[in-house]
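Trainee: everything below, folded, please.
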Amino acid sequence: MTDTANSAAGGREVRLARVPAGPVTAGDFRLAEAPAAAPGPGEALVGLRMLGLNAGLAGRLGVHAATGGRGGVDVGGVPESDALVEVLDPNGLPGWAAGDPAVVQWAPWRERFAVPAGALRPAPVRDPGRAAENLTVLGHVGFTAFIAVHDIARLRPGERLLVSAAAGGVGAHAVQFARALGAEVVGVAGSAARVALLEELGAVGVDRRAGDLAGSLAAAAPDGVDVYLDAVGGEMLEAGIDLLRDGGRVVLMGAAGESGGAPRPPRNYKRMIHHELSMTGFTVLAHEDRRAVFEEIVGGWLAAGRVRPVATVHSGLAAVPGAFADLMAGAGTGRTIVDLR
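Mentor: Prediction:
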C-alpha cells in the first residue's frame, strides 16, 4: 500500500451529480477535487484502499430519502460505504502507526480523509494479497450474513434455508455459512450465471427470471423450508412465506424489490397465524458486540477452506460510479468492490 500524493491533500472524491429519476446510472455521479484532509484532535488521516459498495445506498440518494439511520445524500454530497483504509498519519492516536490497515464502516468515496479514532477498526486480515476478505467474508456483508443465519435465524444442522438475492454480497456468504452449519440451502438469483455460482457454493439454485417462481421454488424444495432470509420483499417475500414449514422463521434484512414504490404487506400474512410462523427484522449495526465471535467462527471456516470470499472487483476511483450502477442493475456476483491500491 502506497500513497504517492501529498497526504495533506484531499485528492479526488465522487459526488452525487443528480438524484436518479429511474435506475441508477454512472452519470448520476461525478468526480471532483476533494478538500484538504487534515486530521483534528482524536482523528487520524487515512487513505482509501478498497471500497465496498452497498445496494442500500440507493435509498439515500436524495436529501429527503433517509434509511437505516443515515441521512440522505444531497446533490453535491459524497456517498459513504464501508472501506479498507491505510493509516497515513496516526496523529498520535494510541495503538495506530502509519501503514496500518483498518476498516471504516462509513467511509466517504474520497481518496484521503480524516476519521475519528472510534471509527477505526483493525483489519482482521493484514495480508495485502487477501485484502478483499476484509470487505467480504470477514467484512460488513459477511457480518450481516452471520448475524442473520447464526444469531437471528438460529439455523440448525439438517434444516433448510431459502435465501433471496443469494448471489449478492450478503447472500453468497449466507449460503456458505449455512452450509458450514450443516444446513441445506435453496438460493434465488437473477441469471443463469448467478445460479451456477450458487450451485458451486453448495446450494440448489433457482433463477427468478426464468418464469413461474412459485413452481420453481416448489420443485427445489418440495417439502418446504425452515427459514427464509429475505432481502427483497414484495413477491419474493410472499413466495418465501408460502414455502415455510410449520414453525418456520423469516429473517428480514432488506426490501430491495420495493425501493421503487410504496411497501405493501404480504398478501399471505395470515399463513403466519395458521402455521405458527415468525418474522424478525434486524439491523447489523446493533450487533457489534458479536463481531469477535463472528471473526473467530468464520475465520476458522475460512482457514479450513469451508468458506471463501465472493466478489466482483473494479479498479480505480473513477470506476466507482459505473460499479455502483452495475451493482444496482444486478451485474456481477458477490460483493462489489473497487480496488484503489
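Trainee: CA atoms for contacts and neighbours, from now on please.
Mentor: Fine.
Trainee: who touches residue 123 in this structure?
Mentor: 84, 101, 102, 103, 134 (CA atoms under 8 Å, 6 or more residues apart in numbering).
Trainee: let's see this one next to it:
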Amino acid sequence: MAFAREVHVRSYPDAAVGPEHFEVVEVPVPTPAEGEVLVRNTWTSVDPGMRLRLRPHAPEGYFTAFELGRPMDGVITLGEVVESRAEGFAVGDTVWHPFGWRTHAVVPAGVELMNGAATLRRLDVTDVEPQWYLGPLGAMGLTAWSGLAVVDALKGGETLWVSAAAGAVGSLVAQIGVLLGHRVLASAGTDAKVAWLRDEVGVAGAFNHRTQPLAPTLRELAPEGIDVYFDNVGGDHLEAALDAMAMHGRIALCGSVSDYEGEAVGPRNIFLATAKHLTLQGFRGSLHIGVMEEMQRRLGGWLRSGELVQRETVYSGLEQAPRAMADMLAGRTVGKTLVRLA
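Mentor: Model (predicted):
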C-alpha cells in the first residue's frame, strides 16, 4: 500500500503558533471516485489568515476553523494530476485546489471551492513559474487587486500607504501602486525590507514601524494627508492611518495581523472616520472572483516584463510547514511564504 502524509492540527495555540501545535500523519494514498482526480501536491501556501482558523471558532463570516486531528482543508495548493476520473483533466496537468498541507489529495471537479477561489482548475505554466499561482496570479494577487478596486484606487495619482508592505499581499499592493502611478508610502518590520521597498520597488517613502513612530513619520511623509490606506495590520496602524488620512480618504481593510496572536486592539480615534468623511471598506479577495481574469492579465503582463516581481520565502518539505507559519507570523519571512513539497 502506498502512503501519503498530511499535517493535522494537534491543539489550538493560545498565543504564538509553534510546531508543537501540529503533527504529521501518515495515511494511505486516497483513491479518486468518478468525477474526481488524485493530485500529488508540489507547492502549498502559508498565509496569515490561516491563523484565524487555528482557534475553536473562526471569525463569523470567514472560513471555518481547522478541525483538530483532521487534514487542513481550505489551503490553496498546486499539484500534478497523477490519476484522473474527471472529464477535462489528464494525468500530468498542473492544477490548483484547496486541500493543502498534505502530499496527496483527492479533489472533485466542477465543484465550487472556497467561494470559487480554489475550484479545481488546470493552470498554464508554459511561461510562468508554477508557484506564481499561489502569489500574484492567484489568491494573493486577487486580494491585492480587489482591495485596491473596492476603494476606487486603480486609477493612480494619489498618495497610498501600504502596511506590512513586504508581505505576500502588501508587496504586491506596493508594486501595483507604483506601476499605477500612485505616490506609495510603505511600512515594514525590518531595515532590509524597507531598503527593498525603497531601492527596488521605488516607493516614495518607506520606514521601519518598529524603530520609527507611526504618527510623526506619516505626518512627515504625507503632510497633506493620505488618500488611500491599504491595511494589513490593524491596531495601532489603523489608528495612525485615521489620524493621517486626508478628507474623503478611503481605507481598504484587508487584514489585522497585529491581532492574530494577541488581544485585539481597536483604534481609539474612530470618530475621525466621521469627521473626515472617510470610507472604511472591508473585503475578502475570494468574494471578488469576477476580477480574477483582469487581475491575471494585468499582473501576468507585469510579471513577464519584469516590472513586477514575486518575492518569496520557500521552505522545503511538508514537515517544515508549521515552522514556516511560525516564522511568517513573527515577521521573519519576506513576500509570499511557500512550502515546496516536490
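Trainee: farthest pair in the contacts of residue 123 of the first structure?
Mentor: Using CA to CA, the contacts of residue 123 of the first structure reach their maximum pairwise distance at 101 and 134, which is 9.8 Å.
Trainee: what residues are shared contacts of these two?
Mentor: Residues touching both residue 101 of the first structure and residue 134 by CA under 8 Å, 6+ apart: 84, 123.
Trainee: now, the contacts of residue 123 of the first structure that are in strands?
Mentor: Among the contacts of residue 123 of the first structure, DSSP state E puts 84, 101, 102, 103 in strands.
Trainee: need the contacts of residue 123 of the first structure in a markdown table (columns: neighbour count and distance to residue 171 of the first structure).
Mentor: Supplementary listing: those in a markdown table, determined by neighbours: other CA atoms under 10 Å; distance: CA to CA, whole Å:
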| residue | neighbour count | distance to residue 171 of the first structure |
| --- | --- | --- |
| 84 | 29 | 21 |
| 101 | 27 | 26 |
| 102 | 23 | 24 |
| 103 | 25 | 21 |
| 134 | 26 | 17 |
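Trainee: I'd like the residues you listed written out as a markdown table, with distance to residue 76 of the first structure added.
Mentor: Formatted as a markdown table, the contacts of residue 123 of the first structure follow (distance: CA to CA, whole Å):
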| residue | distance to residue 76 of the first structure |
| --- | --- |
| 84 | 24 |
| 101 | 29 |
| 102 | 27 |
| 103 | 25 |
| 134 | 29 |
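Trainee: return the member of those nearest to residue 141 of the first structure.
Mentor: Closest approach between the contacts of residue 123 of the first structure and residue 141 of the first structure, by CA to CA: residue 134, at 9.8 Å.
Trainee: which SSE is the nearest residue to residue 300 of the second structure once chain neighbours are set aside in?
Mentor: Excluding its sequence neighbours, the residue lying closest to residue 300 of the second structure (CA to CA, 6 or more residues apart in numbering) is residue 137, at 6.8 Å. Under the criterion DSSP states H and E, no helix or strand holds residue 137 of the second structure.
Trainee: so what's residue 137 of the second structure up against?
Mentor: So residue 137 of the second structure contacts 295, 296, 299, 300 (CA under 8 Å, 6+ apart).
Trainee: among those residues, which ones are in helices?
Mentor: Cross-referencing these against helices under DSSP state H gives 295, 296, 299, 300.
Trainee: ok, of those residues, which one's closest to residue 335 of the second structure?
Mentor: Using CA to CA, the shortest approach to residue 335 of the second structure within these belongs to residue 299, at 15.8 Å.
Trainee: how far away is the aligned partner of residue 29 of the second structure in the first structure from residue 6 of the first structure?
Mentor: Taking TM-score structural alignment, the alignment pairs residue 29 of the second structure with residue 36 from the first structure. To residue 6 of the first structure, residue 36 of the first structure is 10 Å away according to CA to CA, to the nearest Å.
Trainee: more neighbours: which of those two?
Mentor: residue 36 (15 against 10; other CA atoms under 10 Å).
Trainee: quick one: that one from residue 178 of the first structure, how far?
Mentor: According to CA to CA, residue 36 of the first structure stands 45 Å off from residue 178 of the first structure.
Trainee: go on, residue 236 of the first structure?
Mentor: For residue 236 of the first structure, the distance to residue 178 of the first structure - CA to CA - is 20 Å.
Trainee: more neighbours: those two, which one.
Mentor: Legend: neighbour count by other CA under 10 Å for residue 236 of the first structure and residue 178, higher for residue 178 (25 against 21).
Trainee: so what's the more buried one up against?
Mentor: Applying CA under 8 Å, 6+ apart, the residues near residue 178 of the first structure are 149, 155, 161, 184, 185.
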